[in-house]
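*Asks:* Below are the sequence and a predicted model; questions follow.
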Amino acid sequence: MTSLSDLSTLADVAALAATLPEADPAAREAADARQMSLTKPPRALGRLEDLAVFMAGWQKTDRPSITQAQALVFAGNHGICARGVNPFPQEVTAQMVANFRSGGAAINQLCRASGADLDVVELDLDTPTADFTARPAMTEDEVLKAMKIGAAAVPATTSVLVLGEMGIGNSTVAAALAAGAFGGAAVDWVGRGTGSDAAGKALKAQVIEDGRKLHADAAGLALLMAYGGREQAAICGAVIEARARRIPVILDGYICTAAVAPLFAQDKRFLDHCIVGHQSAEPGHARLLDAMEKAPVLTLDMALGEGSGAALALGVLRAALECHNGMATFAEAQVSGG
């Protein structure tokens, strides 16, 4: 398969969808057969069984495992903040990056609890993207550069990839990407973000509508050019690289899921190896999950970002594999009924 690093246009990236590896049906069938032989009623472990079979398909084995889990948090700044959509200053992005690196954020604790390595990747924080109500947030070259940075951050040795983001103003970008990918009024997609009140939400919706007038023809991967940001493009690049390496991906909440909406809008096969860690308290996330036909692993009324919900879901995924690999079969346990 052609590497993302070799590509020079978004049209080239779009063409990758037809070349990406798929889940192995034989491994899935074998893993499902094992689930039916374990000492439990069929389907008694519910979603845990589905997660084990999902992992089996991508690892091409009926006994999937997690030897290394990698969390990546991508950080970027946004020109749309010039419109006043953010209640906190953009300096907070760099300050939170420093907090991640010093181990003081929620994602640090959750990665430690779930057994994931954490890397933080900042993308040109001193150069925000453009205000998307005035012109495209990024050029095609800028989108490709960010995607390639995201792809290069994925370790070849990882068993599962946990993705998150940080960027003041990016809840507005997320709502714009969702609206651009799936339609509807901007007000249907905006939420509180990092603390917007009713007036702030109304402003975000108006700003998005202003941008949509300018970028009415944007579709698929071109949505990344129209609305940004760099961390969203990097997430897309990481997702594609993970797929090329058959690495399953756990997406975080609303902003992270909206980041890959351009991939889904371009070709939904891009996200076959992705699960969504949790359903955010942001009101647009449930709508987005329905549009993408993705069921969250957890629903805990969280809206932090950082990859926090995805890191929690990693613990559930580990538990699913422990049951799948460690439980006895009816024959092994000499229990009647298998």
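*Replies:* Thanks, I have it.
*Asks:* going forward, measure contacts between C-alpha atoms and count neighbours the same way
*Replies:* Fine.
*Asks:* Can you tell me which residue is spatially central in this structure?
*Replies:* Centroid check for the chain by C-alpha atoms, centre = their mean gives L251 as the closest residue, at 3.0 Å.
*Asks:* ok, that one - contacts?
*Replies:* V162, L163, G164, T257, C274, I275, V276, G277, G307, A310 (C-alpha atoms under 8 Å, 6 or more residues apart in numbering).
*Asks:* For it, give its distance to V297.
*Replies:* Remark: distance between L251 and V297 (C-alpha to C-alpha, to the nearest Å) = 10 Å.
*Asks:* again with A27
*Replies:* For A27 relative to V297 (C-alpha to C-alpha), the value is 22 Å.
*Asks:* Looking at the contacts of L251, spot the one nearest V121.
*Replies:* G164 (10.4 Å; C-alpha to C-alpha).
*Asks:* List the buried residues for the helix or strand encompassing A202?
*Replies:* Per DSSP states H and E, A202 falls inside helix 198-214. The neighbour-count check on helix 198-214 (16 or more other C-alpha atoms under 10 Å) flags G200, K201, A202, L203, K204, A205, Q206, V207, I208, E209, G211, R212 as buried.
*Asks:* Check what contacts that helix and list those residues.
*Replies:* Applying C-alpha under 8 Å, 6+ apart, the contact partners of helix 198-214 are 83, 85, 132-135, 172, 175-176, 180, 185-187, 190-192, 227.
*Asks:* Mind giving me the ChimeraX command for buried ones among these?
*Replies:* Remark: buried members of the contacts of helix 198-214, expressed as a ChimeraX selection using 16+ other C-alpha under 10 Å:
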select :85,132,133,172,175,176,180,186,187,190,191,192,227
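*Asks:* Looking at the contacts of helix 198-214, which are in helices?
*Replies:* Counting by DSSP state H, those place T172, A175, A176, G180, Y227 in helices.
*Asks:* what two of the residues you listed are the furthest from one another?
*Replies:* T172 and G180 (12.2 Å).
*Asks:* can I assume R63 sits in a strand?
*Replies:* No - looking at R63 with DSSP: H, G, I helix; E, B strand; the rest coil, it is coil, so not inside a strand.
*Asks:* Please compare the first structure with the one that follows:
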Amino acid sequence: MQAPFTTLAEFRDLLTQMPAPDADATAGATDRNSQLTKPPGALGRLEDLAVWYAGWRADPRPRVAAPQVVIFAGNHGVCAQGVSAFPAEVTAQMVANFEHGGAAINQLSKAAGARMDVHALSLDTPTADFTQAPAMTEAEVVSALQTGWEAVDPQADLLVTGEMGIGNTTVAAALAAALFGGTGADWAGRGTGVDDAGLARKIAAVDAGLALHDIADPLSALRCLGGREIAAMVGAMAAARVLRIPVILDGFICSAAAGVLRRLHPDALDHMVAGHLSVEGAHQRLLDALGKVPLLSLGLRLGEGSGAALAISILKAAVDCHSGMATFSEAGVSDT
């Protein structure tokens, strides 16, 4: 689906016209849930997930049949500050691994029955070092948003966005601080495993970026501090909303991308659930800021969309129970 915007102002305007869940489907799903052969509330949060999904798909008895996992990759100029345990060349190497089916996200997507796509964004041209200059021009961030928007398959019925980009936990920490307040020490974690000196460099880089740029506006924060893959995730999440495709959020970096939309519009994340809680230190704080409770907490810190892809099976199970179970009348079971 071609992106219907060519400027940040046009993208911002789109977010004021976002669809809401279908009220009739939500009501129908709620009514069906009350008649299923189980005690009220016995399936706990699975019941809420099924009704939520039904509303966004405008179907009181839906199925999850065509999930899509989209991985975006980008490189970051802030790596010049020594913020990562790995060199930037690893980004391209991991993209090749994705394309050849060798990464964890390939296996998790396959296990969930999800189509997986990979989009590398100008890996040979990293964003600018945000401690020295804005990470992207408006044209660059708009291009990344468009890539994300156009990557979403309109026939998908569930979306996971993942990322790959050496240095992007630093970028996500800076973006989270700009969006929700605080300093580098509040948001920067060890990412891929930096030592104490590396963590100190990450904190210093975040604080330098916050001090240098005008970050009051969420899209300005994305342009000045973000990365192409993070902007692409923002674009994909927004496109999913227009298409009424529910989204499962991944970890810290993906949640920082969602934070841009949350700050632009208070209801912008209503079509999203949090797939998991990462062990990246500030992820819980970020989920709290987004108002999201994770489905899983398994000690993951891989990125790539891995935790969200794993959570596809949870959502599928919720929807299958809702749509596949018999009602009391269908089963001939007394409900009194």
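*Replies:* Arrived safely. Keep in mind it's a predicted model, so treat the numbers as computed, not measured.
*Asks:* I'd like the TM-score for the two structures, please.
*Replies:* After superposition, the two chains reach a TM-score (TM-score structural alignment, normalised by the length of structure 2) of 0.97; 336 aligned residues with a C-alpha RMSD of 1.2 Å.
*Asks:* which neighbours do L251 and V297 of structure 1 share?
*Replies:* Residues within reach of L251 of structure 1 and of V297 at once, by C-alpha under 8 Å, 6+ apart, are I275, V276, G277.
*Asks:* The residue opposite the second one in structure 2 once aligned: how many residues sit nearby?
*Replies:* Taking TM-score structural alignment, V276 of structure 1 has A274 as its aligned residue in structure 2. The number of residues packed around A274 of structure 2, counting by other C-alpha atoms under 10 Å, is 23.
*Asks:* thinking A274 of structure 2 is in contact with C254, fair?
*Replies:* No - at 9.8 Å, A274 of structure 2 does not count as touching C254 under the criterion of C-alpha atoms under 8 Å.
*Asks:* hang on, the earlier thing: what would the ones in helices among the contacts of helix 198-214 of structure 1 look like in TSV with distance to G315 of structure 1?
*Replies:* As requested, those are arranged in TSV below (distance: C-alpha to C-alpha, whole Å):
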residue	distance to G315 of structure 1
T172	30
A175	28
A176	31
G180	33
Y227	33
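*Asks:* Closest one to L123 of structure 1 out of these, please.
*Replies:* Using C-alpha to C-alpha as the measure, the one of these that approaches L123 of structure 1 most closely is Y227, at 15.9 Å.
*Asks:* residues near the closest residue in space to the closest one that isn't next to it in sequence, how many?
*Replies:* Nearest non-adjacent residue to Y227 of structure 1, counting by C-alpha to C-alpha, 6 or more residues apart in numbering: A137, 5.1 Å away. Neighbourhood size, A137 of structure 1 [other C-alpha under 10 Å]: 27.
*Asks:* Could you do F88 of structure 1 as well?
*Replies:* The local packing of F88 of structure 1 (other C-alpha under 10 Å) involves 15 other residues.
*Asks:* Run the chain-centre distance for stretch 117-126 of structure 1.
*Replies:* Averaging C-alpha positions (C-alpha atoms, centre = their mean, to the nearest Å) puts stretch 117-126 of structure 1 16 Å from its chain's average.
*Asks:* Does the aligned partner of G193 of structure 2 in structure 1 lie in a helix or a strand, and which?
*Replies:* Using TM-score structural alignment, the equivalent of G193 of structure 2 in structure 1 is G195. Using DSSP H and E, G195 of structure 1 falls within no helix or strand.
*Asks:* Identify the residues contacting G195 of structure 1.
*Replies:* By C-alpha under 8 Å, 6+ apart, G195 of structure 1 lies in contact with P87.
*Asks:* what's the distance between it and T127 of structure 1?
*Replies:* 24 Å.
*Asks:* next one: A199 of structure 1
*Replies:* Using C-alpha to C-alpha, one obtains 28 Å as the distance from A199 of structure 1 to T127 of structure 1.
*Asks:* picking that back up, wait, which of the ones in helices among the contacts of helix 198-214 of structure 1 is closest to P64 of structure 1?
*Replies:* For these, the nearest to P64 of structure 1 is A175 (35.5 Å; C-alpha to C-alpha).
*Asks:* Quick one: map that closest one onto structure 2.
*Replies:* Aligned partner of A175 of structure 1 by TM-score structural alignment: A173.
*Asks:* That match: what's it in contact with?
*Replies:* With C-alpha under 8 Å, 6+ apart, A173 of structure 2 has these contacts: G184, W187, A188, V206, A256.
*Asks:* any chance of those residues in a markdown table, with distance to L108 of structure 2 too?
*Replies:* Listed next are those as a markdown table, based on distance: C-alpha to C-alpha, whole Å:
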| residue | distance to L108 of structure 2 |
| --- | --- |
| G184 | 32 |
| W187 | 28 |
| A188 | 27 |
| V206 | 32 |
| A256 | 22 |
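*Asks:* D31 of structure 2: which of those residues is nearest?
*Replies:* For the contacts of A173 of structure 2, the nearest to D31 of structure 2 is A256 (35.5 Å; C-alpha to C-alpha).
*Asks:* Spell out, range by range, the strands that occur in the stretch 51-200 of structure 2.
*Replies:* Secondary structure of the stretch 51-200 of structure 2 by DSSP state E, counting those that start in this stretch: the strands cover 67-73, 115-120, 158-164.
*Asks:* Comparing these, which comes out most buried?
*Replies:* strand 158-164 (a mean of 29; mean count of other C-alpha atoms under 10 Å).
*Asks:* circling back to that earlier point, in the superposed pair, what's the mean gap between the helix holding A202 of structure 1 and structure 2?
*Replies:* When structure 2 is overlaid, helix 198-214 of structure 1 sits 1.0 Å from its aligned residues on average, using mean C-alpha distance after the TM-score superposition for structure 1.
*Asks:* Can you find the partner of M96 of structure 1 in structure 2?
*Replies:* Using TM-score structural alignment, M96 of structure 1 sits opposite M94 in structure 2.
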